[in-house]
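Colleague: What follows is a predicted protein model with its sequence.
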Amino acid sequence: MKKICLLLPNGFEAVEASVFTDVFGWNKDVSEGSTELVTVGTRRELKCTWNFTVIPERVLSEVTVEEFDALALPGGFEQAGFYEDSFRSDVLEFIREFDKQGKIIASICVGALVVGKSGVLQGRNATTYNRSNGRRQLQLAQMGANVIPDQPVVIDRNIITSYNPSTSFDVAFALLEALTTTENANHVKRLMGFHA
C-alpha cells in the first residue's frame, strides 16, 4: 500500500486539496486499492482560503517522513496566512527530508513556493502561479528554481509543480501514475469521467 501525506497549511486552497482526496479515494475504493491518503495539518483545525474549516486526521508533529511514499501540497493565499504557516521551519524540514529520501513531492500552484523555500528546487525545473504579472514565478526563480513559465505541469525527477488551480487534476493524476501505473491512472480518469 502506497501512503500519501496531504500536507495542509493554514490558508490552503480547498479545491487544490480536494483533487488529491478524490483521485486517491477513487483509486482506493473503486479501482485497484493500492493507495491511502492521510490529511496532515500544520495545526489541529485549519481555515481554508475562504474560511472553510477543516480538521485533518493528524498534525505534522505526529508523523514522520518514513510513514509515507509521497507528499502532496496544495497552494493557498497570502491573505489567509498560507505563507506564514507553510514557511515554518518544521514544514520546510519535512519537505527537505522527502526530497533527501527521493520520495515524490507534488505541489499545485503556489505550493511550489513552499517547496522552493525549502531549498530543494535549487537548479531544478519548476513552475508556480503564472498570473499577477509573473510575480510568483519570479519569486520562485529567486529561490533558485529554473522556472518554466508556460508549461502547466513541470516534472523534475521526484518533484511535480504546476502553474495554477486549473492544473489540479493533472497533478493529482500525475502523482497517481507515479505511484501506480499509467494504465491504472487512465482507468481512474475514465471512472471519474475524464477522457483517458
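Modeller: Received, thanks.
Colleague: drop to CA atoms for contacts and neighbour counts, all remaining ones
Modeller: Noted.
Colleague: my read: Phe24 touches Ser34, true?
Modeller: No - because the distance of 9.2 Å does not satisfy C-alpha atoms under 8 Å, Phe24 is recorded as not touching Ser34.
Colleague: Quick test: name the residue nearest the centre of the protein.
Modeller: Averaging the C-alpha coordinates of the chain gives a centre point, and the residue nearest to it by C-alpha atoms, centre = their mean is Leu73 (2.5 Å).
Colleague: Now do the residue nearest to it when sequence neighbours are not counted against Val30, distance only.
Modeller: In this structure, Leu73 finds its nearest non-sequential neighbour in Ser107, 4.6 Å apart by C-alpha to C-alpha, 6 or more residues apart in numbering. Applying C-alpha to C-alpha, to the nearest Å, one obtains 25 Å for the distance of Ser107 from Val30.
Colleague: From the chain's centroid, how far away is stretch 53-70?
Modeller: Distance of stretch 53-70 from the chain centroid (C-alpha atoms, centre = their mean, to the nearest Å) equals 13 Å.
Colleague: so how far does that stretch reach from one end to the other?
Modeller: Counting by C-alpha to C-alpha, you get 25 Å between the two ends of stretch 53-70.
Colleague: here comes the other one, which I'd like you to weigh against the first:
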Amino acid sequence: MTYEGDFRPHRVAVLALDGLLPFELGIPHRIFGRPRDARRRHLYEVYTCSVRPPGRVDTDADFTLHVPHGPQALATADTVIIPASYELGPVYEEGRLTDELAVALSHVRPGTRLASICTGSYVLAAAGYLDGRPATTHWADAERFQRMFPKVEVDANVLFIDDGDVLTSAGVAAGIDLCLHMVRRDFGTAVANEVARITVVPPHRDGGQAQYVQRPVPDPQLATTATARAWALGRLHEPIQLRDMAAQEAMSVRTFTRRFREEAGISPGQWLTQQRVERARQLLESTGLSMDQVARESGFSTAQSMRRHLQTALGVTPTTYRRTFRSHTGPDRPGRSGTPR
C-alpha cells in the first residue's frame, strides 16, 4: 500500500496456525478492517501470516486457507494476534513451543503488542510472554492452563485482560470484545463504537465470562434482571440503591442479587460501577464538562470518587484520560473487562 506523507496505519499481523478456528481468525480482520480516519484512510492494515512460507494452512473446518505471508512478515507488525488452534500438541500437552513456532515468534520485534484469542493464550504462555502477568483464556481451559503455567496469574472470570503490551481474551467471541477494546485504546470510544455498530455487536458487554460457565439455569418462566438494568442505565446520574433495582423486578434483595449474579457474572454493585465508569469515559471524550460535572452526570458522588474508580478500572486519572482520547491517541493502559472489583 502507498500512503501520503507521514501517515501509516497500525499494522496488525494475525498468526494463522494449523487447526485454527475460522471464526476466530476472522475477528481481527473484521474489527480492525473497519476503522477509518476523517479522510477515509484505513487506520489499520491487517495481514495474515503462517509459521511456514506462504501457502496452505489447515483449519478445523472442511476447508483450507492460502496464507500469503510467511513468518518474516511478523517483523513488520505493530500488533501480533494469535487465534486459537486445535493442532498444537506440544503447546497444549507439554507447554512448549514447536520448533517452527519458536522460530516464527523470534521475528517479532521487542515492544510489539501481543494479543491472543481464546486458547491462543497457550502460545503466549509457552513462549514466556505471560510469566508473572495476569491473563485469561476460555473458562473451560482455565484450571488446566493454570496448572500447566503456574507463573501466570490466571483470571477465569473476565472477557479479556489488558496488561499493556500483552493482552489475552476469553473464549471465542470474547475476541471481539478484545479487538474492540484495542480499537478504543488506540483511537477512542467514538471509533470503537462505530465499528461495533457496523458489526452489529455491543460496544461493551456487561460482566465477565463467569456468566457463561455451566450452572443451574433459573426457571425461564421467572423474571430476569433485564428490566432493572435498563431502569438503572437511565438513571446513572442518580443515587441507586440495591433495593430500588430489586423493586423493578418485584424481587427481594436477596433473590435479585442471586439472580443478577447468575445472569451477569458479577454483583449489581460491581455492574453499576462499570456502567458509571463507561459513562464517565464517554463524557470525558465527547464533552467539555468540568470534572465535577462529569462526576455528577455519571453518578459518582464527587470528582475524587470518580478519579479513584477510573484509576482502578483504567489505570489513568480522568484528566489524563481526557487529554489522551480527545486527541485520539493513546498509551498502553492496563485493565480488565468484567473483573469483579
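Modeller: Received the coordinates, thanks. On a predicted model such as this, the values are computed, not experimentally measured, just so you know.
Colleague: Overlay them and tell me the TM-score.
Modeller: A TM-score of 0.83 describes the superposed chains when it is computed by TM-score structural alignment, normalised by the length of the first structure; 188 aligned residues with a C-alpha RMSD of 2.6 Å.
Colleague: circling back to that earlier point, per the alignment, name the residue of the second structure opposite the residue nearest to Leu73 of the first structure.
Modeller: In the second structure, the residue matched to Ser107 of the first structure (TM-score structural alignment) is Ser116.
Colleague: count of residues packed around that match?
Modeller: If you count neighbours by other C-alpha atoms under 10 Å, Ser116 of the second structure ends up with 29.
Colleague: Identify the residues contacting it.
Modeller: Taking C-alpha atoms under 8 Å, 6 or more residues apart in numbering as the criterion, Ser116 of the second structure is in contact with 81-84, 124, 167-169, 175.
Colleague: what lines up against Val19 of the first structure once you look at the second structure?
Modeller: Alignment note (TM-score structural alignment): Val19 of the first structure maps to Ile27 of the second structure.
Colleague: For the first structure, just list every one of the strands.
Modeller: Applying DSSP state E to the first structure gives strands spanning 2-8, 35-41, 46-47, 53-54, 58-59, 70-73, 104-107, 125-126, 146-147, 153-156, 159-162.
Colleague: Make JSON lines out of the ones you listed and add distance to Phe194 of the first structure.
Modeller: Below are those laid out as JSON lines (distance: least, C-alpha to C-alpha, whole Å):
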{"stretch": "strand 2-8", "distance to Phe194 of the first structure": "22"}
{"stretch": "strand 35-41", "distance to Phe194 of the first structure": "20"}
{"stretch": "strand 46-47", "distance to Phe194 of the first structure": "30"}
{"stretch": "strand 53-54", "distance to Phe194 of the first structure": "28"}
{"stretch": "strand 58-59", "distance to Phe194 of the first structure": "31"}
{"stretch": "strand 70-73", "distance to Phe194 of the first structure": "21"}
{"stretch": "strand 104-107", "distance to Phe194 of the first structure": "20"}
{"stretch": "strand 125-126", "distance to Phe194 of the first structure": "26"}
{"stretch": "strand 146-147", "distance to Phe194 of the first structure": "29"}
{"stretch": "strand 153-156", "distance to Phe194 of the first structure": "18"}
{"stretch": "strand 159-162", "distance to Phe194 of the first structure": "19"}
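Colleague: To Gln137 of the first structure, which of these lies closest?
Modeller: Between Gln137 of the first structure and the strands of the first structure, the tightest spacing by C-alpha to C-alpha is seen for strand 146-147, at 6.7 Å.
Colleague: Which positions in the second structure sit opposite the closest one in the alignment?
Modeller: Alignment of strand 146-147 of the first structure against the second structure: residues 153-154, by TM-score structural alignment.
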